[in-house]
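In: please find the sequence and the predicted model below.
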Amino acid sequence: MTEIPKSGLKSFVARLAIERNVQIETSNHSSLARIITRLSGDDVIPDETERLIIALRNAKVIDDKLMVEMLGNYFNELNKNRSESDS
């Protein structure tokens, strides 16, 4: 695997998923987790990129460490973009 980029994660993740033929799958467990999260008042809805990163991990394309790194870089990029648009 190539180095995980610090920016452009959305397109990087999408390309990697296409190359490895990985798609987002909704399992009973993930549906239940979303319901429990919503009922607890934490209405967190992962976007497509987050769900693709998780799907890449579930398909064993990436390991736990890379998943955390990718999610971290993606969230940092999102926060940076929000900060720049607020300026």
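Out: Received, thanks.

In: CA atoms for contacts and neighbours, from now on please.
Out: OK.

In: show me where this structure has its helices.
Out: For the chain, the helices defined by DSSP state H cover 9-19, 28-39, 48-58, 64-86.

In: make JSON lines from the ones you listed and add distance to residue 2 and mean neighbour count to it.
Out: Shown next, in JSON lines, are the helices of the chain (distance: least, C-alpha to C-alpha, whole Å; neighbours: other C-alpha atoms under 10 Å):
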{"stretch": "helix 9-19", "distance to residue 2": "10", "mean neighbour count": "15"}
{"stretch": "helix 28-39", "distance to residue 2": "29", "mean neighbour count": "12"}
{"stretch": "helix 48-58", "distance to residue 2": "15", "mean neighbour count": "20"}
{"stretch": "helix 64-86", "distance to residue 2": "11", "mean neighbour count": "14"}
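
In: check it against this one:
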Amino acid sequence: MPAANTIDKKDVRQYVAALARRRGVVYAKTGNDALAEAITRLADDDVRTDETEDLLVALKRAHVIDGPTMVSLLGQHLDECRHV
């Protein structure tokens, strides 16, 4: 499992997509995901995840990355999205 501090994070989107491809991991929406979306909608919030965020969740669920690594990569990804 890669440690958060050992990952080249210059392009998280590309890194995450390549890691998921190498490990054969794809995102599949679960019942809990659907429930979270419904609750978010009922709270009148507008939260939409992108493919990279979904793949990070899938990689965590598949035990390819751990929680701290997921959080680190997600933060880096969101920073990259803001700077585009």
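Out: Perfect, thanks for sending it. Quick caveat: nothing in here was measured; it's all calculated off a predicted structure.

In: can you lay out the helices of structure 1 as a markdown table showing distance to residue 3 of structure 1?
Out: Shown next, in a markdown table, are the helices of structure 1 (distance: least, C-alpha to C-alpha, whole Å):
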| stretch | distance to residue 3 of structure 1 |
| --- | --- |
| helix 9-19 | 11 |
| helix 28-39 | 29 |
| helix 48-58 | 15 |
| helix 64-86 | 10 |
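
In: what do we get in structure 2 for residue 66 of structure 1?
Out: Under the alignment (TM-score structural alignment), residue 66 of structure 1 pairs with residue 69 in structure 2.

In: so its match touches residue 3, yeah?
Out: Yes: Residue 69 of structure 2 is in contact with residue 3 according to C-alpha atoms under 8 Å; the separation is 6.2 Å.

In: counterpart of residue 23 of structure 1 in structure 2?
Out: By TM-score structural alignment, residue 23 of structure 1 lines up with residue 26.

In: for its match, give me its contacts.
Out: 20, 55, 58 (C-alpha atoms under 8 Å, 6 or more residues apart in numbering).

In: ok, it to residue 62 of structure 2 distance?
Out: Distance, residue 26 of structure 2 to residue 62 of structure 2, by C-alpha to C-alpha, to the nearest Å: 9 Å.

In: what do you get for residue 53 of structure 2?
Out: From residue 53 of structure 2 to residue 62 of structure 2 the distance is 14 Å (C-alpha to C-alpha).
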